[in-house]
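[1] got a sequence here, can you build the structure:
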Amino acid sequence: MPLLQIDSLEKSFGGLKAVKDVSFSIERDEIVSVVGPNGAGKTTLFNLLTGFIKPDGGQIILDGRRIEGCNPETVCRAGFVRTFQSSKVFPHMSVLDNVTIGALSRFNDIASARREALSIFDFFGSRLHDYSDRAAGTLSWANRTRVEIARALACRPSLIGLDEPTAGMNPAETNEISELIMKLRNEGITVLVIEHDMSLVMRVSDRIVVLHHGELLLQGTPPEVRGNAKVMEAYLGNGSSSTAN
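    This is a model prediction of the structure:
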């Protein structure tokens, strides 16, 4: 049984069909990326899956449980947690407190949640430990992204959704985040990524889902997507390192 099964998902805004009959699945321990140009429906799909908007039709089944129409807290408790393209850290709170908030989804007391947050820091090496007492809003964009991922991990998800995790990063920072994504999978966490950096997508993904005007154009492995003439022409340009806009 797939960890996440999406069947005939639909969402309209007025007369605009943002997501049209989209179906695909994600197996456990996979990294799946969703790509497509602006207006393809990626963000709407992400918001549908994580409970921020309700679908007009279709099913979303997470680990055997239907979650379409559930609120974000319920989806989180079911095991699917997301980050955001725009930083959602609490800027005036410390890094440790930011991650502790995530752990409070599983623990009823601050002391236990704080211990959990500190254990999550170990996943990131020295980076977050070094900044634990600093206000999250003072960190670089890349480190704020790490804080968001750490806060999501503190919820102990089975599936984590990363919304353009390398937006605004330089090549070195992007490479570090790509390594982090693969490390998540190696730790037994399934990963769903929305990303414009196609070099990263091709490097980390087991499968790629391509959206076009809200519809599923293609899903396949990186070589299958790279070798598809329609996708290459519409989204990827002339090489796998291109960026879909």
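[2] from here on, contacts and neighbour counts on C-alpha atoms
    OK.
[3] now the end-to-end length of stretch 160-180.
    12 Å (CA to CA, to the nearest Å).
[4] what lies in contact with it?
    46, 80-85, 141-142, 145, 152-153, 189-197, 200, 203-204 (CA atoms under 8 Å, 6 or more residues apart in numbering).
[5] buried subset of the residues you listed?
    46, 80-85, 141-142, 145, 152-153, 189-197, 200, 204 (16 or more other CA atoms under 10 Å).
[6] which ones among the residues you listed are found in helices?
    46, 141, 142, 145, 152, 153, 200, 204 (DSSP state H).
[7] so which bits of the longest helix seen in the chain are buried?
    For the chain, the longest helix by residue count, based on DSSP H, is helix 171-186. By 16+ other CA under 10 Å, the buried positions in helix 171-186 come out as 174, 175, 177, 178, 180, 181, 182, 184, 185.
[8] one more to line up against the first:
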Amino acid sequence: MTENHYQKHLLINNNYFTGNIMSDNKPESFHSINSPEHLPYNENMISEKSKNEKNMLSIQNVKLQFGSLPVLDNVCYCFHKNQVYTLSGGNGAGKTTLFNVISGFLKPNSGDILFQNRNITKLPPYRINRIGIGRTFQDLRLAMHLTALENVLLASSHKMFEHYTEEHLEKAHHILNRVSLEDKANACAGEISYGQQKLLTLACLLANNAELLLIDEPVAGIDKSNLMKIVDLVSELKAEGKTIIQIEHHPDYIVATNDVLIKMENGKIIC
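    This is a model prediction of the structure:
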């Protein structure tokens, strides 16, 4: 995506956000959170809807408490295939906690998580990853002493001390090229710029070809050049049929990538 194309894309979407919400000029790819297909479930609809072949992920009455403090409060939502969702809300709204529950790092006190109609609520994180859910973290979680190439190879491994073949190496180089890091393949992750580290986390995310991608603040703190690379990458991933749920606050990035905006507050989805 060229800069002019990017600016035009922002302008088209901006016209929708600032104009009449019933305008016929809104982008075809953008769906209001209030449209019927994206309304949060009520309790009687969940079982029937979870069988719908459009569903990628169903969150069913999920509750999580830390002591007496509710962190997720009866969260119900269905994420459809091949859409880009953005979770918004202030600190403590429950966004990253929801990611942690979906990816298995936290277990809810009650409720269920269904991925492609399979209940994954009790699965450990590594199994959730292997069946098709990948994620990034705000704190990057890169092996800073390893090279960019080695980080991608490590992310693609399913076994300890796996022997890497030429096929593994070719795939890793392809992924690095895709995120504009091929020239940094042999540089240590700790020695590249912060924006490049963000791109490397996305390269690691792509390494095992997950269908559902959970991306936590992909463009926070990076420059415009790397932001545009991530905009292009997210657009490409959607075109390939991936489903993306992201947490992000950058308004231009959200406008350029988002299909459905979800607001969270006090552990609840409010709109």
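[9] thinking again about what came up before, what's the longest helix of structure 1 aligned against in structure 2?
    Aligning helix 171-186 of structure 1 against structure 2 (TM-score structural alignment) gives residues 224-239.
[10] so how far is that stretch from its chain's centroid?
    Distance of stretch 224-239 of structure 2 from the chain centroid (CA atoms, centre = their mean, to the nearest Å) equals 13 Å.
[11] have a look at how far, on average, that stretch is from structure 1.
    Its matched residues in structure 1 lie on average 2.1 Å from stretch 224-239 of structure 2 after superposition (mean CA distance after the TM-score superposition for structure 1).
[12] translate residue 104 of structure 2 into the numbering of structure 1.
    By TM-score structural alignment, residue 104 of structure 2 lines up with residue 51.
[13] next secondary structure after the helix or strand that contains residue 9 of structure 2?
    Per DSSP states H and E, residue 9 of structure 2 falls inside helix 3-18. Counting by DSSP H and E, the element after helix 3-18 of structure 2 in chain order, helix or strand, is helix 46-49.
[14] how about that next one: buried residues?
    So helix 46-49 of structure 2, judged by 16+ other CA under 10 Å, has buried residues residue 46.
[15] equivalent range in structure 1 for that helix?
    Going by TM-score structural alignment: helix 46-49 of structure 2 matches no residues.
[16] contact partners of that helix?
    55, 60.
[17] helix or strand right after it?
    strand 55-66.
[18] in structure 1, what stretch matches the helix or strand following that next one?
    Per DSSP H and E, strand 55-66 of structure 2 leads on to strand 69-80 as the next helix or strand towards the C-terminus. Here strand 69-80 of structure 2 aligns to structure 1 at residues 16-27, judged by TM-score structural alignment.
[19] buried stuff in that stretch?
    Buried residues in stretch 16-27 of structure 1 (16+ other CA under 10 Å): 18, 19, 20, 21, 22, 23, 25, 26.
[20] now, which of those residues sits nearest residue 7 of structure 1?
    In terms of CA to CA, no member of these lies closer to residue 7 of structure 1 than residue 23, at 4.5 Å.
[21] for that closest one, give me its contacts.
    5, 6, 7, 8, 9, 216.
[22] let me see the contact set for the closest residue to it other than its chain neighbours.
    Nearest residue to residue 23 of structure 1 in three dimensions, chain neighbours excluded: residue 7, at 4.5 Å (CA to CA, 6 or more residues apart in numbering). By CA under 8 Å, 6+ apart, the contact set of residue 7 of structure 1 is 21, 22, 23, 24, 58, 59, 60.
[23] residue 7 of structure 1 matches what in structure 2?
    Checking TM-score structural alignment: residue 7 of structure 1 goes with residue 60.
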